[in-house]
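Visitor: could you work out the structure for the sequence below:
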Amino acid sequence: MEMAQLEYFSKVVQEKSFSKAADRVYRTQPAVSIAIRRLEEEIGLPLLDRTQKTPILTEAGQVVYDYAQRILALRDEVGQAIVELQSLKRGRVRVGANESTSLYLLPELILSFREQHPEVKVEIYRHVSNRLPREVLDRNVDFALMASEPADRDLEAFPVLKDELILILSPKHPLASRPSVKIKDLGKESFIAHNVPSGSRLKVVEAFARQHVPLNINLELATIETIKRFVQKRVGLAFVPRMCVRDELERGVLVTVPVRGLTHNRVLWAAHRRAASFSPAAAAFLKVLRNHTESARES
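Guide: Purely as a prediction, here's the structure:
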């Protein structure tokens, strides 16, 4: 059973004439008649009563006609849906990210994307960093934003943002007015850390160890937002990515002091499957990511 057969059959029923139906579908009348004959042979029952001047539906013909209308309507809906996808009137993009990227980088990217494509749905999936490459490879997300370049050769990645790890403290803390501090100045301080291990935390641990200074992590919390709040309350100090505290630093509710001997610049990467076939929506989001990269380089 072919789509063309159903279309020719439907047109004959609607036009009540083989010749008029042929004109509507831009075929000859014999071609339309042959197509309908083959459809009847495939079904095993006559669909039209041809004994009258005007073709009349048989009982089987009525059943086939009803289904043909639904099938042809679905075909038209598919075509319209594809047009909408291509014109970005619909579609979705799935992005995986860790906590800090979800909260402090993605909002800016999504706003930029939605200004251009407001009808495309963006879905954000939060995962720990070491899980993100697998999420991309398993096709659970179109892109992942991660704090290190993925090692898997089946992934392609490019840098999106350069950031640095900084020491944050309450403006009321005794060290807040210092132009800088040494690691040894922090040996008696209490620190707050994220309870998910990360490469940044390892860098801090190594820096303190090289100076033979104890790193007193007395409290581990689940989110950076909570860490920032506890630092404001002078519960302790913390090392966090600068992008996570831009707003607090501007408002003066937190301050940062450079730590001599501890510098950790990090790069955030966008990754996708190598040679992936992107949907129109995903391709548009990729363009936004690359534009953001270019803007970051120029600033």
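
Visitor: when you work out contacts or count neighbours from here on, use the C-alpha atoms and nothing else.
Guide: Fine.

Visitor: residue contacts, Arg126?
Guide: Counting by CA atoms under 8 Å, 6 or more residues apart in numbering, Arg126 makes contact with Gly96, Ala97, Asn98, Glu99, Ser102.

Visitor: Arg234 sits in which helix or strand?
Guide: Using DSSP states H and E, Arg234 sits in no helix or strand.

Visitor: so it sits against Pro174, correct?
Guide: No - counting by CA atoms under 8 Å, Arg234 stays clear of Pro174, with 10.6 Å between them.

Visitor: the two - which one has more neighbours?
Guide: Arg234 (15 against 9; other CA atoms under 10 Å).

Visitor: if I look at that one, how far off is Thr223?
Guide: 17 Å (CA to CA, to the nearest Å).

Visitor: one more: Leu161?
Guide: 21 Å.

Visitor: just the buried residues of the lengthiest helix in the chain, please?
Guide: For the chain, the helix with the greatest residue count under DSSP state H is helix 59-86. Neighbour counts over helix 59-86 (16 or more other CA atoms under 10 Å) mark Gly61, Val64, Tyr65, Ala68, Leu72, Leu85 as buried.

Visitor: and for comparison, fold this next one:
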Amino acid sequence: MDSQLEVFVTVAELENFSRAAERLHMTQPAVSQYIKVLEKSMDARLFDRSNKYVRLTQAGEIVYHHAKEIIGLYTSMHALIDDLTNKASGTISIGASYTYGEYVLPEVLKRLKEEAPEITPSVTIGNTKEICKLISDYRLDIGIVEGEVKDENITVEPFETDELYVVSSPDSLTSREGNFSPEELEEETWIVREEGSGTRRISEKFFSSAGILPVSRLEFGSTQLIKEAVEAGLGIALLSRWTFKKEVIAGDLAIVNVEGLPVQREFSLISRSLFRSKALEIFVEKVKRGGK
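Guide: Next up, the predicted model:
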């Protein structure tokens, strides 16, 4: 791989020549020389520099985007060639949205470690929008998200259906017999995820299809915080069945029977590369088997 690109990407991400030199085990003058040679070959200034900051120029942003793709493709190529003669091993970079990443992925990784200890997973957790961006930039080998993926450059492979229910604290809405209509819940405080989350997108679709506009909302960037808020009686939430199993069994949360629910959505594997290493294939198999 071109060392100039590796040095350039490191400087761009750390926004500091000294820290980049430390990360790369190089001297700062050597790092500066690499950048100087790259800028000369591009016939463009790639960084704006001062005593206070190092920032990418517009040309630098273009080079950074493509450099990340080149590095990602090189790494993938190296892994695939290595697969021809060696057993599955090495690092695979995985991205997962919060629901899957926090509540399902740990069990998958446990089984992976038991059956293929030579494989080292590196995991990034974010909302669906963030994971799609990292996949698009070749910064992850594979992602697991819920909901729609609109980037036409990303390959989407649905593998499991998820179900979402309305949950509340045990001593509130569930005391009533029979089903609630969505209209009856319009006056409740709905606790929702942040914009960009797959769960938030499904919640908005549910509100739209049910023809309701919640009067009051609270927004949190974590499903765990939402569950704690619901337990405290601050409102109700539409959540994946994967996220509240333990709380329902323990009696800390309760499912509210609502007409038209559960809402169904799909978990999908997403990627950009046309090829998968042996290590990645083994991981995908584990995902499709649900860690079993």
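
Visitor: after superposition, how close is whichever helix or strand comes after the longest helix of structure 1 to structure 2?
Guide: In the C-terminal direction, the helix or strand that comes right after helix 59-86 of structure 1 (DSSP H and E) is strand 92-97. Per the superposition on structure 2, strand 92-97 of structure 1 and its aligned residues are separated by 1.0 Å on average (mean CA distance after the TM-score superposition for structure 1).

Visitor: in terms of secondary structure, what does strand 92-97 of structure 1 contact?
Guide: If contacts are counted by 3 or more CA pairs under 8 Å, 6 or more residues apart in numbering; DSSP states H and E, strand 92-97 of structure 1 sits against strand 121-126, helix 132-137, strand 143-146, helix 280-298.

Visitor: which of those is buried the deepest?
Guide: strand 143-146 (a mean of 27; mean count of other CA atoms under 10 Å).

Visitor: who touches the next helix or strand after that one?
Guide: Elements were assigned by DSSP H and E; along the chain past strand 143-146 of structure 1, the next helix or strand is strand 155-169. Contact with strand 155-169 of structure 1 is made by 133, 137, 149-150, 176, 200, 231-232, 234, 236-243, 254-259, 263-274, 289-290, 292-293, 296, as judged by CA under 8 Å, 6+ apart.

Visitor: now, of the residues you listed, which are buried?
Guide: Buried among those by 16+ other CA under 10 Å: 133, 137, 149-150, 176, 200, 231-232, 236-243, 254-257, 259, 266-273, 289, 292-293.

Visitor: in strands only, show me these.
Guide: When DSSP state E defines the strands, the subset of those inside them is 238-241, 255-256, 259, 266-273.

Visitor: wait, which of those is closest to Leu109 of structure 1?
Guide: Comparing these against Leu109 of structure 1 with CA to CA places Ala270 closest, at 12.0 Å.

Visitor: tell me how far the residue mapped onto that closest one from structure 2 lies from Val145 of structure 2.
Guide: Aligned by TM-score structural alignment, Ala270 of structure 1 pairs with Leu269 of structure 2. Going from Leu269 of structure 2 to Val145 of structure 2 by CA to CA gives 7 Å.

Visitor: hang on, the earlier thing: overlap between the contacts of Arg126 of structure 1 and structure 2?
Guide: Of the contacts of Arg126 of structure 1, the ones still in contact in structure 2 (both residues aligned by TM-score structural alignment, their matches' CA atoms under 8 Å) are Gly96, Ala97, Asn98, Glu99, Ser102.

Visitor: tell me the most packed of those residues, by neighbour count.
Guide: That'd be Gly96 among those, by other CA under 10 Å, with 28 neighbours.

Visitor: please report how far that residue lies from Val141 of structure 1.
Guide: Going from Gly96 of structure 1 to Val141 of structure 1 by CA to CA gives 6 Å.

Visitor: with Pro171 of structure 1 instead?
Guide: Counting by CA to CA - Pro171 of structure 1 and Val141 of structure 1 are separated by 41 Å.

Visitor: of the two, who's got more company?
Guide: Ranked by neighbour count (other CA under 10 Å), Pro171 of structure 1 and Val141 place Val141 first, with 22 against 18.

Visitor: using the three-state scheme, assign the more buried one.
Guide: Using DSSP: H, G, I helix; E, B strand; the rest coil, the three-state assignment for Val141 of structure 1 comes out as coil.

Visitor: what residues does it make contact with?
Guide: Here Val141 of structure 1 is in contact with Val93, Arg94, Val95, Gly96, Tyr125, Glu135 (criterion: CA under 8 Å, 6+ apart).

Visitor: could you export the residues you listed as TSV, including distance to Phe208 of structure 1?
Guide: Output for these, formatted as TSV (distance: CA to CA, whole Å):
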residue	distance to Phe208 of structure 1
Val93	42
Arg94	39
Val95	35
Gly96	32
Tyr125	34
Glu135	34
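
Visitor: hmm, back to that, in JSON lines, list the helices and strands packed on strand 92-97 of structure 1 along with distance to Arg24 of structure 1.
Guide: Formatted as JSON lines, these follow (distance: least, CA to CA, whole Å):
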{"stretch": "strand 121-126", "distance to Arg24 of structure 1": "39"}
{"stretch": "helix 132-137", "distance to Arg24 of structure 1": "48"}
{"stretch": "strand 143-146", "distance to Arg24 of structure 1": "47"}
{"stretch": "helix 280-298", "distance to Arg24 of structure 1": "34"}
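
Visitor: so which of those comes closest to Asp49 of structure 1?
Guide: Closest among those, once you apply CA to CA, is helix 280-298, at 47.8 Å.

Visitor: taking helix 59-86 as reference, get the angle to that closest one.
Guide: With axes from the mean of the first three to the mean of the last three CA atoms, to 10 degrees applied, the angle from helix 280-298 of structure 1 to helix 59-86 works out at 0 degrees.

Visitor: tell me, how many residues neighbour the closest residue to Lys113 of structure 2 other than its chain neighbours?
Guide: Nearest residue to Lys113 of structure 2, sequence neighbours excluded (CA to CA, 6 or more residues apart in numbering): Ile119, at 7.3 Å. Using other CA under 10 Å, Ile119 of structure 2 has 20 neighbouring residues.

Visitor: what does Thr75 of structure 2 correspond to in structure 1?
Guide: Using TM-score structural alignment, Thr75 of structure 2 pairs with nothing in structure 1.

Visitor: doesn't Thr75 of structure 2 belong to a helix?
Guide: Yes - using three-state DSSP, the assignment for Thr75 of structure 2 is a helix.

Visitor: any idea how far Glu69 of structure 2 is from it?
Guide: Distance from Thr75 of structure 2 to Glu69 of structure 2, by CA to CA: 10 Å.

Visitor: no further questions, thank you.
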